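**Q** I'll drop the sequence and a predicted model, then ask my questions.
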Amino acid sequence: MTSLKSSDYDYLVIGGGSGGISSARRSATYGAKAAVVERGRMGGTCVNVGCVPKKVMWNAAMVAEILHDMENYGFGKGEEAIGTFSWKFLKERRDAYVKRLNGIYDTNLGNSAVDKLEGVASLSGGSPGDWKVKVTGSDGTENIVTAKNVLLAPGGYPDFPTGDGVRENSISSDGFFDLEELPEKSVVVGAGYIAVELAGVLNALGSDVTLVLRRDKALREFDDIVRDTLDKEMVRQGITILRDTGGVSSITASGDKKTVHLASGDVSTVSDVDCVLMATGRKPLVEPLNLPSVGISQSSSGHIEVNEYSETNAKGIFALGDVCGNVELTPMAIAAGRRLADRLFGGVPGAKTSYEAVPTIVFSHPPIGTIGYTEQQAKDVYGEENVKVYTSKFANLYYGVFDIPFSDKPPTAMKLVTYGPTEIVVGVHCIGMGVDEMMQGFGVAVKMGATKADFDSCIAIHPTASEELVTMAPWGLGPQETGAKESPLNGANTLPKGKVESKL
């Protein structure tokens, strides 16, 4: 643990995840004396048991899918290559990569002159401008640290549902990254993005996967075009989906095999299971914080309540990220943390981040990209008569040379949700190969208030999947094409002039 004097920090951050670290480092650039308290590996959920290692596994699953398709491009069958897959090899490479990232986070803290305090942090009283935080090290050593401002960013953790033998005989998404080998038969329980992502990875890498849903379909909060398309595609890929089960009532074990007992539905049990993965929700990591000691308000779910400026009801104590439960995404926490530092130490009194129209990717198979209102949400907000929707469904050109019926080709589906007479785009929802890499640009367009005509006026990049979003019929003229708006480029062409252009 860092040696402490009776020092006062300008900014003490509890939690070494992306949001907390970003905020601490930004504050240090303004001259604030900052520290981060972390009891585990640096980087938080995202780096250690979330988006980073998950994306590595998704990449492996994508490679398996491409190998499976090899014969359609003249390379011969890919089953032999798929059969050589080593889960152990991939796990070792993935874990080594994560360990390197842990070290990079430590180095970046040091380079930014931010202290690292190792241990469990809990609020210990004090008053605005002089808050006290107890830091308990792994050896039991306790230090009291004082700080003018405190940021609570400890993140969250997976929650297990109740039921006999459920916790004892299943793993969480955290436990997924501890698996030493690919399970031969897996049951994934849950309807959120974590459930469909990990079910897709396991299935693509060769596990026999059953997805257990409490209701009829996964991703219930998403637009129906992506929800319905993914549902059909998971079934086509060989994932067994058990619907309207009411959840898992209990799990029993006999040796290394488990039996999953369902509350209701057409199937009562799933037997001879090697791995049961529960992905039914997460909770905020508030227990160690001792929030009652300073009277911080929490919601009924336990999340810390904050306003639009990440302020709790205790002056000088702030919170952001998963512990608040508002758009639980790493880039969201990073943005909120940086804006908070800008306001506290950077001389930008109104700095805050926007939680509206946040682009989101689900690394399912195929991936999903979405931003803004779903069709139903837009109708609820603006009125059905004020909402117009454009859709497109097609097979990616990647599958064009496959000598199989169109119905057997993995689908791509896209939807634009527009509002008002000028058709402002308030929602973009896509599922299919490549949408994960193209959504960022369309997210910028939505944040800028682009209209359907703006989309139409952008020349399509051909042949790509993204061109469908700017060619959805019926189409119209954009403001630059009608002369209603002048281009900031002043007519410049992106092609270089002279010899290069003359050769085209």
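**A** Thanks, I have it.
**Q** okay, CA-based contacts and neighbour counts for the rest of this
**A** Will do.
**Q** find the nearest non-adjacent residue to residue 156, please.
**A** residue 284 (4.1 Å; CA to CA, 6 or more residues apart in numbering).
**Q** need the contact list for the one you found.
**A** The contact partners of residue 284, taken as CA atoms under 8 Å, 6 or more residues apart in numbering, are 155, 156, 157, 302, 303, 322, 323, 324, 325.
**Q** run the chain-centre distance for the longest helix anywhere in the chain.
**A** Selection of the longest helix in the chain by residue count, based on DSSP state H, yields helix 87-111. Relative to its chain's centre, helix 87-111 lies at 19 Å (CA atoms, centre = their mean, to the nearest Å).
**Q** here comes the other one, which I'd like you to weigh against the first:
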Amino acid sequence: MTFDYDLFVIGAGSGGLAASKRAASYGAKVAIAEESLVGGTCVVRGCIPKKLMVYGSRFPALFHDAAGYGWQVGETSLDWQHFITVIDNEVNRLSQLHINFLAKAGVELIPSRAALVDPHTIEVDGRKVTAEKILIAVGGRPIKPDIPGMEHVITSNEMFHLPEKPKHIAIIGAGYIGVEFACIMRGLGCEVTQIIRKDLILRGFDRDIRNEIQQGMIHHGIHVIADNVVTAIDRVPEGLKLTLSEQDREPVVADVILAATGRTPYVEGLGLENAGIDLVPSSLEGPGYSTTNAIAVNEFGQTSQPNIFAVGDCTDRINLTPVAIGEGRAFADTEFGNLRRAFNHETVASAVFSTPEAATVGMTEDDAIAQLSEDGVKIYRARFRPLFHSLTGAADKTLMKLVVNAQTERVLGAHMVGEYSAEIIQGVAIAVTMGATKKDFDATVGIHPSTAEEFVTMR
């Protein structure tokens, strides 16, 4: 059978872009369909605009800290319209850059939503086309729990387009998106209340990291309401009122409410049932939450239909941009480059761009103990005030931690809270991935004075 394309990619986010360009480099005839801006969640409504907001939110602290070094900083103010406009301009610039990269690679871009008709046929832009292989890389979307009044609530998608800076923002959710936006908005001068269901933020991270970030957020003026859920939201003359599950707890009134309660694979309307593609159900805990579905794949990204593959957040494995890119390239190498390989999901480093910032790679202390027993794990930990703050008077602390196999001395995990955590852990991740031991760390000469040297001087 003759097909219109060797590969048809649905979704021009990180995974789809990486796969399409790599496949085209091997000589495949490739088309990619995207209904929104090219670049996906990361470029358009995630990593990039969020990190730019993080940068912007940190200037007030720098203005304050400068006084400790003798600088006299006058009155400052934020031009909100300029702030959101320049971020949006950068998003559009990057999106156009990715369009140019596709054209240079010889990939046909179809600006339309695509859906499957059968295992080899796609309906797109009002027509039907065929492909030998199909890659689904549609990413995920934010979800809101089914709670009365949720129509008054925004998601992370809308956070980059607020018409004005909120005076008081309430954030529902304890994951990294909620935590990051809480810190961003506090840094920009908003009153911030964060409501979390359990006692700590960032479930799945190392407990020391979770404690340190949460205490740091509280120290910076974020009001964290723990062990509570929102049961209803009502519009009142003062703004939006959040009723909480704790009976004696006063309602929270804010002018903007962000639901940062998770993301789900964006698989609706793809016609997966027409191609016989299996889904994996997963339940989100908590009142008002429903079951979500991810595309089931093997280690090579192959679905239940042998010629259809999926990568990135729609498979709900590790939902990070570099992972989607790595999965997309591994797929293209395997299917078009005669280089069969699976993407390695072990020791994937990640960061939380909160204030204080955090980054991590490898196993948490609890995970290591569960696998090796308490006697089988040795913990190295350091907590100190960084040199920079010796003159600012700020009480900010840095926490650094190594999780080590007590028998082999292999470093199983590295965790950090403090300034430049992501930059430091990125380098440490190389050592952890290579299987470095504590002796290897000890034998490495530190750069003095630096925060990073603590990772090679812990005793």
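**A** Right, received. Where do you want to start? This one's a predicted model, so the numbers in the text were calculated from it and none came from an experiment.
**Q** which of the contacts of residue 284 of structure 1 ranks first by neighbour count?
**A** Ranked by neighbour count (other CA atoms under 10 Å), the contacts of residue 284 of structure 1 have residue 155 at the top, with 29 neighbours.
**Q** contact partners for it?
**A** Residues in contact with residue 155 of structure 1, defined by CA under 8 Å, 6+ apart, are 15, 17, 44, 45, 284, 285, 321, 322, 323.
**Q** need the counterpart of it in structure 2.
**A** Here residue 155 of structure 1 is matched to residue 139 in structure 2, going by TM-score structural alignment.
**Q** give me the neighbour count for the counterpart of residue 65 of structure 1 in structure 2.
**A** In structure 2, the residue matched to residue 65 of structure 1 (TM-score structural alignment) is residue 61. Neighbour count for residue 61 of structure 2, taken as other CA under 10 Å: 12.
**Q** buried sites along the host helix or strand of residue 61 of structure 2?
**A** Here residue 61 of structure 2 sits within helix 59-66, counting by DSSP states H and E. Of the residues in helix 59-66 of structure 2, 60, 63, 65 count as buried by neighbour count, 16 or more other CA atoms under 10 Å.
**Q** which residues touch that helix?
**A** 72, 73, 187, 188, 389, 392, 394.
**Q** hmm, try it at 7 Å
**A** 73, 187, 392 (CA atoms under 7 Å, 6 or more residues apart in numbering).
**Q** now for the second one: what does it line up with in structure 1?
**A** Residue pairing (TM-score structural alignment): residue 187 of structure 2 is matched to residue 204 of structure 1.
**Q** my guess is residue 415 of structure 1 contacts residue 431, does it?
**A** No: counting by CA atoms under 7 Å, residue 415 of structure 1 does not reach residue 431; the two are 9.4 Å apart.
**Q** give me the longest strand you can find in structure 1.
**A** strand 142-152 (DSSP state E).
**Q** what packs against that strand?
**A** strand 8-14, strand 130-136, strand 317-319 (3 or more CA pairs under 7 Å, 6 or more residues apart in numbering; DSSP states H and E).
**Q** which residues touch residue 383 of structure 2?
**A** 397, 398, 399, 400.
**Q** what's the matching residue for it over in structure 1?
**A** So, by TM-score structural alignment, residue 383 of structure 2 is matched to residue 393.
**Q** the helix or strand containing its match vs structure 2, average offset?
**A** Counting by DSSP H and E, the element that carries residue 393 of structure 1 is strand 387-395. Comparing strand 387-395 of structure 1 with its match in structure 2 after superposition yields a mean distance of 0.5 Å (mean CA distance after the TM-score superposition for structure 1).
**Q** going on from that strand, what's the next piece of helix or strand?
**A** Sequence order places strand 411-419 as the next helix or strand after strand 387-395 of structure 1, per DSSP H and E.
**Q** and residue 454 of structure 1, what element?
**A** Residue 454 of structure 1 belongs to helix 452-457, assigned by DSSP H and E.
**Q** so how far does that helix sit from its counterpart in structure 2?
**A** Mean for helix 452-457 of structure 1 is 0.5 Å (mean CA distance after the TM-score superposition for structure 1).
**Q** which part of structure 2 matches that helix?
**A** Aligned using TM-score structural alignment, helix 452-457 of structure 1 spans residues 438-443 in structure 2.
**Q** now do the matching stretch: distance to the chain's middle.
**A** 31 Å.
**Q** how about residue 307 of structure 1, what's its partner in structure 2?
**A** Using TM-score structural alignment, residue 307 of structure 1 pairs with residue 298 in structure 2.
**Q** which position in structure 2 aligns with the residue nearest to residue 156 of structure 1?
**A** The equivalent of residue 284 of structure 1 in structure 2 is residue 265 (alignment by TM-score structural alignment).
**Q** follow-up on the earlier one: against structure 2, where does the helix or strand just after the longest helix of structure 1 fall?
**A** Where DSSP H and E defines the elements, the next helix or strand beyond helix 87-111 of structure 1 is strand 115-118. Using TM-score structural alignment, strand 115-118 of structure 1 lines up with residues 108-111 of structure 2.
**Q** what about the matching stretch, distance to the chain center?
**A** 27 Å.
**Q** so what's the residue positioned nearest the centre of structure 1 up against?
**A** Centroid-nearest residue in structure 1: residue 329, 5.0 Å away (criterion: CA atoms, centre = their mean). Applying CA under 7 Å, 6+ apart, we find residue 329 of structure 1 in contact with no residue.
**Q** residue in structure 2 matching it?
**A** Using TM-score structural alignment, the partner of residue 329 of structure 1 in structure 2 is residue 320.
**Q** helices of the stretch 351-500 of structure 1, residue ranges please.
**A** 375-382, 435-447, 452-457, 479-482, 499-503 (DSSP state H, counting those that start in this stretch).
**Q** wait, a strand at residue 276 of structure 1?
**A** Yes: counting by DSSP: H, G, I helix; E, B strand; the rest coil, residue 276 of structure 1 falls inside a strand.
**Q** any idea how far residue 179 of structure 1 is from it?
**A** For residue 276 of structure 1, the distance to residue 179 of structure 1 (CA to CA, to the nearest Å) stands at 12 Å.
**Q** what do you get for residue 196 of structure 1?
**A** 18 Å.
**Q** and what of residue 445 of structure 1?
**A** According to CA to CA, residue 445 of structure 1 and residue 179 of structure 1 sit 41 Å apart.
**Q** what do you get for residue 319 of structure 1?
**A** From residue 319 of structure 1 to residue 179 of structure 1 the distance is 33 Å (CA to CA).
**Q** try residue 126 of structure 1
**A** For residue 126 of structure 1, the distance to residue 179 of structure 1 - CA to CA - is 44 Å.
**Q** which other residues reach stretch 193-212 of structure 1?
**A** Contact with stretch 193-212 of structure 1 is made by 57-58, 61, 64-65, 182-190, 219, 239-243, 279, 362-365, as judged by CA under 7 Å, 6+ apart.
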